[in-house]
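Novice: quick one: sequence plus predicted model below, questions after.
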Amino acid sequence: MNSISGPAPVTASLDDPLYYLANFRFVLGWVGERHGDLLTAVERALVADFEALPQPSQALLVRMVMRKGELFRSAKLCYPEVGDTQRALTPLVEGGWVEADPPLGLAELFHLLRLAELRRALAAEIAAVGLTPRASKAVLQETLQPRLTQVQRLAEWWPEAGERLSGESIVRLTVMPWCDRLRLMFFGNLRQDWAEFVLTELGLQRFERVELTPGSRAFQHREEVDAYLALHALRERLEQGESPAALVDEMPVVPAENTWLAQRRGRLAFLLGQSAERHGQETLALRLYAESGDGPGGQVEARIRRLRLLERRGEHRQAHALASRAWGSDLGEQETQALARLLPRLCRRLGLAPPGREPDVAPQRLDLCLPRIGSSGVEQAVAEYLSRPEAPVHYVENTLMTGLFGLLCWPALFAPLPGAFFHPFHAGPADLHHDDFVARRRERFEACLARLDDGTHGDAIWRAWREKRGLASPFVHWEALDEALLEQALACLPAAHLRACFERLLTDLRANRAGLPDLIQFLPGGEPRYRLIEVKGPGDRLQDNQRRWLAFFRAQGIDAVVCHVTWQQDAAS
């Protein structure tokens, strides 16, 4: 394995009661060394100020950072390794790391206080609205929220709080924006958090070791960090129910040279467009879909939704012009499929000749009427019915073909390219879904796929399976790819079929890694020695990505069948 330069990526042992503090310090050191130029003087001073805090105060601060939310009751901050909570809090309050007795809104009050405490604190308001004291917490909050909009300290909400809570205090963490910025610069995203260190120490998550250079980092400019944080905050507000019209003008401008950040902005524009469409704000939705879908790296879903919305509004001529222009360009399968359905409808409404297209061919069909077996799913029922000792059936769905691809192409996927890896906890390259992901690794992927031509792919796959087993991968689900299944797959799947499937995966890794058939049956003798089976229960229909895979299999001469199942009791009724 390659080594990682810079601070050693070793998490603290969980035997150390201050393991979380050691991990936090590791991140501080990593960010300071690799991203110091992206920090302001104030942010760098915070790092120095943190190091100057007493160790119990450092530990308590990190405990709060790693918990959910920013508001805490001091009684909930008791940790043996910290010792006296109030003594540890004092330097944090004096240094501005936390705020003592902060102003609270009603929602925050409900979050902090127990139901019995709320009934005492808000007894007069509860009586004024005619609620019984036995009303639930949710009913109390819903009823009182329109009336109690003030923001005030706990003693103003509840004058007897000091006596009732026996001196217990409320504190608010004030440095979460700084901590989130550090976490973002370390991980390159806000999906991962401090739990990564713990999972690694427990052995529940293991990562490939990739060589990192001093230039290996997620962000090159502070403006990129600012834009990411702004986009993330807007998405959170959208998910919390804010109107897209109120958010759209706050969309940040992203640096033109940062294509992945532009794609992230485009994704948010698409989500805002979806929300606007749901709220009947169709003009805004069309504007956002256009913004999201246009230009390099535009969102395919946005272009499709824009056309469908134009069609629904009766703006057929504009929809036809956009669809026709797209039809003549280099499209991916998803967009081609959508336009092949949409354009004939638009042409009929406008009295135009429809574009030429290949007629749809129904996939091979197998109908089964099976007894319902306990609570097992329909896929399991079909697998048990069709499986024979000489022709076993395995449930593989999106794990076998992608797993073989991930093992064969491991050297290309985990190549230490700039911008792909920048910390020790990568489950896969950070640019996996960027437009230029394959292009940047074209020669590496070709070298891996060439093994399918010279017959050495089996050795490469087995070597990766043994050497990398258990390491996180975006394509290999280890629990679904045991030795017996791998042996049968390599014996029965022709190399030419694997190459064709892997090449299709590479045309759109995000879209094509899903939609693969549920089952595979290995067949004795003959060529090919397998068939793929997509299972559909009563009332279930093929999804678009499944239809695209089935059309591809048909074109490649790969045996694939759609098995439609009815239950015997359903048939009898």
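Specialist: Everything's here; your move.
Novice: hey, let's count contacts and neighbours off CA atoms from now on
Specialist: OK.
Novice: relative to residue 178, how far out is the closest residue to residue 481 other than its chain neighbours?
Specialist: In this structure, residue 481 finds its nearest non-sequential neighbour in residue 400, 6.8 Å apart by CA to CA, 6 or more residues apart in numbering. Residue 400 sits 42 Å away from residue 178, going by CA to CA, to the nearest Å.
Novice: who has more neighbours, the two?
Specialist: Higher neighbour count among residue 400 and residue 178: residue 400, with 24 against 14, using other CA atoms under 10 Å.
Novice: hmm, residue 479 and the more buried one touching each other?
Specialist: No - using CA atoms under 8 Å, residue 400 is not in contact with residue 479; the gap is 11.0 Å.
Novice: what about the strands in the stretch 401-550 of the chain?
Specialist: If DSSP state E, counting those that start in this stretch is used as the criterion, the strands of the stretch 401-550 of the chain fall at 519-522, 530-536.
Novice: for the strand or helix carrying residue 93, list every residue counted as buried.
Specialist: Using DSSP states H and E, residue 93 sits in helix 85-94. Under the neighbour-count criterion of 16 or more other CA atoms under 10 Å, helix 85-94 has 85, 86, 88, 89, 91, 92, 93 buried.
Novice: which parts of the top helix by length along the chain are buried?
Specialist: What stands out as the longest helix in the chain, according to DSSP state H, is helix 259-278. Across helix 259-278, burial judged by 16+ other CA under 10 Å covers 259-277.
Novice: quick one: the residue most central in space within the chain from residue 336, how far?
Specialist: Nearest residue to the geometric centre of the chain (CA atoms, centre = their mean): residue 191, 7.3 Å. Distance of residue 191 to residue 336, given as CA to CA: 32 Å.
Novice: put this next to the previous one:
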Amino acid sequence: MPTEKTPPPVLPDFYYLNNFLTLIEYVAQQYTDLLNENEKAWIDCFQMLPRDGKALTVRLLSRRGIWFREDKLKYSEIKDLSATLAELERVGFVSLSNQPATEVACDLLTKPELVNLLSDCPLKKQEKKQVFVDYALETKPTLTLPFQCIALHHQEIMPVFLLLFFGNAHQDLSQFVLSDLGIHQYEDVEISKAYRLFRQRKHITDWLSLSELSEQLWLATTAKDIPCILGIASSVQASTAFETIEWQPMERKRQRLLTRIGRELERQSQLDDAVLFYQQSALPPARERLARIYTKQNRLALAADIVKDMLESPVDEDEQETAGRIARQLAKKTEINAPEKIKAAFESETVSLSIGRSVELTVAEYYQSQGWQAWYSENLLLNAVFGLTFWDIIFSPVEGAFLNPFQRSPRDMYHESFSSTRKDMLESRFRQITQHGLDYIFGVYKEKHGTSNDWVNWHYVTEELLSAAINSLSSAQWVGCFRRLLFDLRANRKGHPDLFMVKEGKPCFIEVKGPGDSLQYHQIRWLNYFDHLGIECKVVYVESATQ
């Protein structure tokens, strides 16, 4: 029987203005000492505008570009658009003209409109728009347009305000809308000026500069614009971005950018320049790439020295394992002591099945026919239990961790500082689990259901699955899993087996591999660790019964 669809929520007319007012109120409260005089004056002037003036300003700031056509602005909640624009021009927020520079006019006009304005143009109408643009630029200093053009001023304030509110350069006002619509619900976190991220004006300007460089690199890489990539690398090499920064959040951002540039240079066989960039970064895969470049250049002693450092002080398990693989290759030509290859300590079996819509679900049905309960659990179950177990610790007030109400996790969630800063709370929770188990997380599940948490996917994690997992693994086994996650939260939240199964209270994790599929290193590490904890696990290789 068909069910009626729930009508989509309707946002109030000025929802975007209310959201922007929240944003600038936060910025003014938290960072007034770091705002420059222009930004402070802009806020004061904005607050003095009538509601329609505020609303139109936000609408324009939220659009791409700085030039707009009045006749293309359709905002029903703004009663008198022309009068409102005149008010914004009076306070210096916009300029109005129907005779902008020809380049601007051509950008705003459609091809038919441009052709119509160039009535004396000898070109055939079938020519592409760019041909008419070139003609106009050569022959017309200005064009008189049949509509007002709007030039937005002070657009540079928006990136500053968004950065101060969100703590990054990629979120924008649409984040508010997701919350307004009820699509995302967020944990109520304590936001205090004492815990703010930015401490100096230089932090803000440098962050925006690095973000702009990162955006330029992404665009050039996406477009495969090699000259642009090389140009970015050259300009960065000559800039302050090649100098170490004491403030760690910025230094991590700098090193990520330099590692990306190094990788692009390496792809273009600019190996010596790539080395210079990699040497500036301690973040993976910089040391790995250095070792591989030196190996390629037959500078084996340098490669061996780097690999030794990676083995002695790996940043994470991936780097440690990568170093082992390179060391085994170098051991054939140098005296480096290479670790043995990690061996699988878990079982495997091969089954022949008629593969349906997915090989994982086919294997789940295969075991269900043998009396097992089976759930799809890849990167879902362990992460969810972790997120529920440590919910209050994840969202505890820590300096620089929470900057705004729209965070799914603290800013340092995937840095080493997460564990070190909260060490006492984590150890206390481990003792609690050891003594009393994990039954308390069902209360957390009910209380927080639907609230955004980077570790919990509410669409897949049911109470039935949680109950089966918590009742079949011991407290010691759960503590072991949590400690491994905490060792490297970013890397170890991945690589979990595809299926979790229970039969007569006995758990088993299954990694499914279809035809042509092979185990990844991070999957092997998790399976070996389960075996170490005494948790049954295995790999099931599936052959197609129809072939």
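Specialist: All right, it came through fine. Worth saying up front: this structure is predicted, and the values here are computed from it rather than measured.
Novice: picking up where we left off before, quick one: contacts of the next helix or strand after the helix holding residue 93 of structure 1?
Specialist: Once the chain leaves helix 85-94 of structure 1, the next helix or strand it forms, by DSSP H and E, is strand 98-100. The contact list for strand 98-100 of structure 1 (CA atoms under 8 Å, 6 or more residues apart in numbering) reads 92, 93, 169, 170, 171, 172, 173, 174, 175.
Novice: max pairwise distance over the residues you listed: which two?
Specialist: Longest distance between any two of the contacts of strand 98-100 of structure 1 is 18.8 Å, between 169 and 175; criterion CA to CA.
Novice: coming back round to it: name the helices or strands packed onto the helix holding residue 93 of structure 1?
Specialist: Applying 3 or more CA pairs under 8 Å, 6 or more residues apart in numbering; DSSP states H and E, we find helix 85-94 of structure 1 packed against helix 55-65, strand 98-100.
Novice: now the ones you listed as TSV including mean neighbour count and distance to residue 368 of structure 1?
Specialist: Shown next, in TSV, are those (neighbours: other CA atoms under 10 Å; distance: least, CA to CA, whole Å):
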stretch	mean neighbour count	distance to residue 368 of structure 1
helix 55-65	20	55
strand 98-100	19	65
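Novice: in JSON lines: the ones you listed, plus distance to residue 553 of structure 1.
Specialist: Output for these, formatted as JSON lines (distance: least, CA to CA, whole Å):
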{"stretch": "helix 55-65", "distance to residue 553 of structure 1": "50"}
{"stretch": "strand 98-100", "distance to residue 553 of structure 1": "60"}
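Novice: give the buried residues for stretch 345-365 of structure 1.
Specialist: Buried residues in stretch 345-365 of structure 1, counted by 16+ other CA under 10 Å: 345, 346, 347.
Novice: other residues contacting the host helix or strand of the second one?
Specialist: When secondary structure is defined using DSSP H and E, the element that contains residue 346 of structure 1 is helix 333-350. Helix 333-350 of structure 1 is touched from outside by 300, 304, 308, 311, 316-317, 319-320, 323-324, 327, 353-355, 357, 544-545, 548, with contacts defined as CA under 8 Å, 6+ apart.
Novice: relative to the whole chain's centre, how far out is that helix?
Specialist: From the chain centre to the centre of helix 333-350 of structure 1 is a distance of 31 Å (CA atoms, centre = their mean, to the nearest Å).
Novice: try stretch 425-441 of structure 2
Specialist: Offset of stretch 425-441 of structure 2 from its chain centre (CA atoms, centre = their mean): 31 Å.
Novice: over to stretch 497-517 of structure 1?
Specialist: Between the centre of stretch 497-517 of structure 1 and the centre of its chain there are 20 Å (CA atoms, centre = their mean).
Novice: end to end, how far does it reach?
Specialist: Stretch 497-517 of structure 1 has its terminal residues 15 Å apart, counting by CA to CA.
Novice: could you tell me where it falls in structure 2?
Specialist: The alignment of stretch 497-517 of structure 1 onto structure 2 (TM-score structural alignment) covers residues 477-497.
Novice: for that stretch, which outside residues touch it?
Specialist: Identification of contacts with stretch 477-497 of structure 2 by CA under 8 Å, 6+ apart yields 316-318, 377-379, 382-383, 386, 413-416, 419, 430, 433-434, 509-512, 520, 522-523, 526-527, 533-535.
Novice: filter those residues down to the buried ones, PyMOL style.
Specialist: In PyMOL syntax, the buried subset of these is picked out as below (16+ other CA under 10 Å):
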select buried, resi 316+317+318+377+378+379+382+383+386+413+419+430+433+434+509+510+511+512+522+523+526+527+533+535
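Novice: in helices, which of the contacts of stretch 477-497 of structure 2 appear?
Specialist: 317-318, 382-383, 386, 419, 430, 433-434, 522-523, 526-527, 533.
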